[in-house]
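Novice: sequence? don't have it. structure:
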């Protein structure tokens, strides 16, 4: 079965290379040198931040299990992370609009470094503290950096279309190439060099420190609402009012929660799904394969989003349906492929089929990230961007906490089936968002045409 990994990984790498090097002028966006300098600086920082996150990903569950904790204990640790992201992370993330997005990015680095340090302790309370700190950091990672980028991009007067280039490159690198390298590096540190499962967390802390130094030395500060008299509660009320008054923003939040909730549930489930009988699977190598397919997805997204004629609201419906089918595969294989009763060994035939489905899902994840970033830049108002983005994470974290709390109550196939249903619901909501967006655009064009006619027919006063 080891040959299966190499064939899958090599085939995916070849497809990604062909897609990247076969881009035509239609797939590229011409931008200024100043923009490219700004974009490259952000990509370096974002890649370091994501490397700090990805290095930890494949080994969190494994590290806890090595410390002797069972699936229920590990589930509660994961709940602590998502719960703190919902409670404390939402507050800290929302402060970015008022106190500054650059400060929030630095806070992410410090908080995540402290979380990495706690992994050296086998004490459950210390690990719980680390999960709380990690939850806060996660909220900042997925709100403060994007908010800083959009505000700084607009402040410097760059073309709005160029944002899609930065988004797609950020996902291609941060959620693709960097994730692959992180997975392989984690495998080398843990297995080849024999430093143990805590080594990737130490490497992550070092990279986060380097990224923080670049932020402090080269980034300028920007804010959301400039009003100094708005307290945090007023910010929350304002953000809630904006979401409630605009169905497009509410739909976007629901879509994000459904997809990311399924994605984070998958992160917890893929290890036990591929090794139900204690099979010896190369965690780092499989994770790198997942990230390669995510990179393939972001490469496809960058090509599609570079064409103005292809609207993101339209093609994302197909992506959500495909992702729904891919996570339904573990349920289907349960009925079609007889389960193996052999303990240990390499991955089973059923596991190979599921691995292909999981890679397909990761490809959809690679398309999802730049697409959702693009839609957020279009629909979420600048003055409350971080606050609203963290509002979106509240239902997401509630959903994941409920799933993980009941992880021992239901079979893994039931969990995957539920995720598949939620992803199909996301496709339905995406359809509704597309209809609203087209209706709004049509009304705007009619209004503009009417104003032009009124201007042309207005009598001149002589």
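Specialist: Looks like it arrived, so ask away. Remember, it's a predicted structure, so these values are computed and weren't measured experimentally. Residues are numbered from 1 along each chain as shown.
Novice: from now on I want contacts and neighbour counts done on CA atoms only, so please keep to that.
Specialist: Noted.
Novice: in the chain, which helix is the longest?
Specialist: helix 412-457 (DSSP state H).
Novice: what's that one packed up against?
Specialist: helix 247-274, helix 312-336 (3 or more C-alpha pairs under 8 Å, 6 or more residues apart in numbering; DSSP states H and E).
Novice: want to compare, so here's the second one:
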């Protein structure tokens, strides 16, 4: 393995270790032992769920290519996953709110295990079924678990600010440390033990089964809307009304869709971007490096969110601008660096520059997840949380499906440029969201001051 990969990995590891070891009391939030027990249970489950997801990530594209499918066919398989997430997302979100978030979490485990099982078949139709099941599972992963956590957190009477502790640690562990270990473990299964590209999917199914057992034995059920006479269509319409009537929620949904749409497009593009001429790159190790960068971002986010004076809406605008610049690097290098015509070999100079940019983008992803979770917990009403969160995924899934459907029609640099533009738009929307929240906060403080002044002045008028 080339020394460059180790240099990037080691540099990121050193920065993450320094940030974590240098944390002071100012960078931490004091909590209770009851909360710590609750948080640790959730983190174990979330880490197992993410292990089941991350083990598959680096090898989905590779497995399909090993079965003999080209970029266009693979793009259609990816479209099936995002399309099913779009079609069934709001339905499963509404069912989670109505039938229970614990049941929805168990359903996620079962659905994803079945999706993993389909990877043993080289038949295109069976792989397509697996992608559909995976799309449904993804909708549940990014709605049911967070909805259960937020509802259970407030039901147990914990402080709202403590949510940021769980969010940041969940991303640090589940989207960082677990992802790194998963990438390296997948590399061992596929390359060292030579078990083939389907081995990580079998391992993922095992972790999902363990997590499901913990959920069934230790979680209590909670619901969204307590009304029993609301059907799915009514819930769906109610969520749409809430989104349309509150500009903050509308902006939050647009920001999330733009960022996640760019992120999922990046997931598809990074492999061909780093090996345009069939260069031999260590997929698992690079994936682990990306997750280490994400860990760095979540460590930064935990410090930012620990400061009550610093609002999430303020720093996220800068994060979106940095991420836009990072994904613009492939476009810049295509003009400034002369491409190599040689087939195979190691990573090119242009690939090295892009890898650094991709790591920067992943660091922004690490900041994005806990930050968007905190904003969702503040803005989205509890009774339709899962439904609204899956509503947000509709435009992002449409965006990704369009990109993947046209994957052969446009060069990769065009797609990266498009993602960069969308991230820049997200920064502008974040600026608008910050303006609205600060204006409302200012009006609220003025109203409170007027009420206090009035109550103090009242005895003088008697």
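Specialist: Received it, and whenever you're ready, just let me know what you need. Keep in mind that what you see is a predicted model, and the values were worked out from it rather than measured.
Novice: got a TM-score for the two of them?
Specialist: Once superposed, chain against chain, the TM-score is 0.99 (TM-score structural alignment, normalised by the length of the first structure); 462 aligned residues with a C-alpha RMSD of 1.1 Å.
Novice: what about the spatially most central residue of the first structure, distance to residue 114 of the first structure?
Specialist: Computing the C-alpha centroid of the first structure and ranking residues by C-alpha atoms, centre = their mean puts residue 369 first, at 5.7 Å. Look at residue 369 of the first structure and residue 114 of the first structure: by C-alpha to C-alpha, to the nearest Å, they are 27 Å apart.
Novice: and the closest residue to residue 222 of the second structure other than its chain neighbours, how many neighbours does it have?
Specialist: Excluding the flanking residues, the one nearest residue 222 of the second structure by C-alpha to C-alpha, 6 or more residues apart in numbering is residue 100, at 5.6 Å. When neighbours are defined as other C-alpha atoms under 10 Å, residue 100 of the second structure has 21 of them.
Novice: try residue 280 of the second structure
Specialist: Residue neighbour count, defined by other C-alpha under 10 Å, stands at 14 for residue 280 of the second structure.
Novice: cool, residue 192 of the first structure as well?
Specialist: If you count neighbours by other C-alpha under 10 Å, residue 192 of the first structure ends up with 11.
Novice: where's the counterpart of residue 6 of the second structure in the first structure, which helix or strand?
Specialist: Alignment note (TM-score structural alignment): residue 6 of the second structure maps to residue 6 of the first structure. In this structure, residue 6 of the first structure sits in helix 2-21 according to DSSP states H and E.
Novice: now for that helix, which elements pack on it?
Specialist: Short answer (3+ C-alpha pairs under 8 Å, 6+ apart): helix 2-21 of the first structure packs on helix 283-305.
Novice: what residues sit buried inside the helix or strand that contains residue 202 of the first structure?
Specialist: Here residue 202 of the first structure, judged by DSSP H and E, is contained in helix 199-218. Buried residues in helix 199-218 of the first structure, counted by 16 or more other C-alpha atoms under 10 Å: 199-205, 207-209, 211-212, 215.
Novice: could you do stretch 319-327 of the first structure as well?
Specialist: Buried residues in stretch 319-327 of the first structure (16+ other C-alpha under 10 Å): 319, 320, 321, 322, 323, 324, 325, 326, 327.
Novice: again, but for stretch 347-363 of the second structure
Specialist: Going by 16+ other C-alpha under 10 Å, stretch 347-363 of the second structure has these buried residues: 347-348, 350-351, 354-363.
Novice: JSON lines please, covering those and showing distance to residue 31 of the second structure and secondary structure.
Specialist: What follows is those, written out as JSON lines (distance: C-alpha to C-alpha, whole Å; DSSP: H, G, I helix; E, B strand; the rest coil):
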{"residue": "347", "distance to residue 31 of the second structure": "47", "secondary structure": "coil"}
{"residue": "348", "distance to residue 31 of the second structure": "48", "secondary structure": "coil"}
{"residue": "350", "distance to residue 31 of the second structure": "47", "secondary structure": "helix"}
{"residue": "351", "distance to residue 31 of the second structure": "44", "secondary structure": "helix"}
{"residue": "354", "distance to residue 31 of the second structure": "41", "secondary structure": "helix"}
{"residue": "355", "distance to residue 31 of the second structure": "39", "secondary structure": "helix"}
{"residue": "356", "distance to residue 31 of the second structure": "37", "secondary structure": "helix"}
{"residue": "357", "distance to residue 31 of the second structure": "37", "secondary structure": "helix"}
{"residue": "358", "distance to residue 31 of the second structure": "35", "secondary structure": "helix"}
{"residue": "359", "distance to residue 31 of the second structure": "32", "secondary structure": "helix"}
{"residue": "360", "distance to residue 31 of the second structure": "32", "secondary structure": "helix"}
{"residue": "361", "distance to residue 31 of the second structure": "32", "secondary structure": "helix"}
{"residue": "362", "distance to residue 31 of the second structure": "29", "secondary structure": "helix"}
{"residue": "363", "distance to residue 31 of the second structure": "27", "secondary structure": "helix"}
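Novice: among those, which pair sits farthest apart?
Specialist: For those, the farthest-apart pair by C-alpha to C-alpha is 348 and 363; their separation is 22.7 Å.
Novice: how about residue 386 of the first structure, what does it touch?
Specialist: 93, 94, 96, 97, 143, 144, 147, 224 (C-alpha atoms under 8 Å, 6 or more residues apart in numbering).
Novice: quick check: it vs residue 90 of the first structure, distance?
Specialist: Distance, residue 386 of the first structure to residue 90 of the first structure, by C-alpha to C-alpha: 9 Å.
Novice: go on, residue 115 of the first structure?
Specialist: Separation of residue 115 of the first structure from residue 90 of the first structure (C-alpha to C-alpha): 18 Å.
Novice: got it, and residue 397 of the first structure?
Specialist: Distance of residue 397 of the first structure to residue 90 of the first structure, given as C-alpha to C-alpha: 10 Å.
Novice: swap in residue 269 of the first structure?
Specialist: Distance of residue 269 of the first structure to residue 90 of the first structure, computed by C-alpha to C-alpha: 25 Å.
Novice: ok, these two, which is more surrounded?
Specialist: Shown here are residue 269 of the first structure and residue 90; by other C-alpha under 10 Å, residue 90 has more neighbours (26 against 18).
Novice: what about residue 392 of the first structure, neighbour count?
Specialist: Using other C-alpha under 10 Å: residue 392 of the first structure sits among 22 other residues.
Novice: which residues does residue 376 of the first structure contact?
Specialist: Counted by C-alpha under 8 Å, 6+ apart, residue 376 of the first structure has contacts residue 252.
Novice: in what helix or strand does it lie?
Specialist: In this assignment (DSSP H and E), residue 376 of the first structure forms part of helix 349-379.
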